[in-house]
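In: What follows is a protein structure lacking sequence information:
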């Protein structure tokens, strides 16, 4: 079995996270696994209090795309999204904001997606977390 070499991805200007990488590029496979991204600003460690679900969704999706770009790809390289929400009703009620954010960050690109309701997320203020995979050209 050969050694697997990988490189952590840290977008310019972002603080290095504790205990994980925002993204990892594996040499040879061109598969990028993107850790769960929440609706925090890139230079912060958490979600600021008071942001609604739509605002958090927009930031989380933007953070996913930023990691893909930092790895040398684009939004069109995303192949899968796994979305964790604390309230499914939030997802249903913020359809317009979700659609606007999708249009801004992904355009008409629609990777495979899973949506799951969870009891809570690590950040107490987070209501959505998006994990992703991309295949880089």
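Out: Arrived safely. If you're wondering where the values come from, they're calculated on a predicted model, not measured in any experiment. Residues are numbered from 1 along each chain as shown.

In: switch to C-alpha atoms for all contacts and neighbour counts from now on
Out: Will do.

In: what helix or strand does the spatially most central residue of the chain sit in?
Out: By Cα atoms, centre = their mean, the chain has its centre lying nearest to residue 64, at 3.2 Å. Here residue 64 sits within helix 53-70, counting by DSSP states H and E.

In: can you give me how far that helix is from the chain middle?
Out: Centroid displacement of helix 53-70 relative to its chain, using Cα atoms, centre = their mean, to the nearest Å, is 5 Å.

In: what about versus this one:
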């Protein structure tokens, strides 16, 4: 790996004009900054559903795929920043979000920030998640 390398999981289309993630290697540690992931199935290029929990789970899957492509595992995730257009619904469905999280990341608990926003990049997108991983 170069000192600064874009990460694009196998089977994903290359992002036009940006990177899904950038890995920066410093000594024995690789820092991976992951761009906001949404409920797109990256192999079909389709939104998985018009449902907050389903979009959340797909975004988590996407993050885990990126971390794996960088040579890490979900337990290497140190930060999640979650943007949602409906904080009230997110909180009402927190158990579903927690189950989706545990299905892919397990009982590993990085820092998490939840931010309510008016809009995301497309009207049908209900949640977007940025992440940082540290792989050693």
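Out: Right, received. Where do you want to start? These numbers come from a predicted model, not from an experiment.

In: Please state their TM-score.
Out: Scored by TM-score structural alignment, normalised by the length of structure 2, the superposition of the two chains gives a TM-score of 0.91; 133 aligned residues with a Cα RMSD of 1.6 Å.

In: ok, back up a step: mind giving me the packing neighbours of the helix holding residue 64 of structure 1?
Out: Applying 3 or more Cα pairs under 8 Å, 6 or more residues apart in numbering; DSSP states H and E, we find helix 53-70 of structure 1 packed against strand 31-38, helix 95-106, strand 128-135.

In: Looking at those, which is nearest to residue 85 of structure 1?
Out: Residue 85 of structure 1 sits nearest to strand 128-135 of all the helices and strands packed on helix 53-70 of structure 1, at 4.5 Å, using Cα to Cα.

In: Average offset of the helix holding residue 64 of structure 1 relative to structure 2?
Out: Following the fit onto structure 2, the mean deviation recorded for helix 53-70 of structure 1 is 0.6 Å by mean Cα distance after the TM-score superposition for structure 1.

In: got the contact list for that helix?
Out: 9-12, 22-23, 32, 34, 37-42, 47, 74-75, 77-78, 90-91, 94, 97-98, 101-102, 105, 126-132, 134 (Cα atoms under 8 Å, 6 or more residues apart in numbering).

In: could you flag which of the residues you listed are buried?
Out: Among the contacts of helix 53-70 of structure 1, those classed as buried by 16 or more other Cα atoms under 10 Å are 9-11, 22-23, 32, 34, 37-42, 47, 74-75, 77-78, 91, 97-98, 101-102, 105, 126-132, 134.
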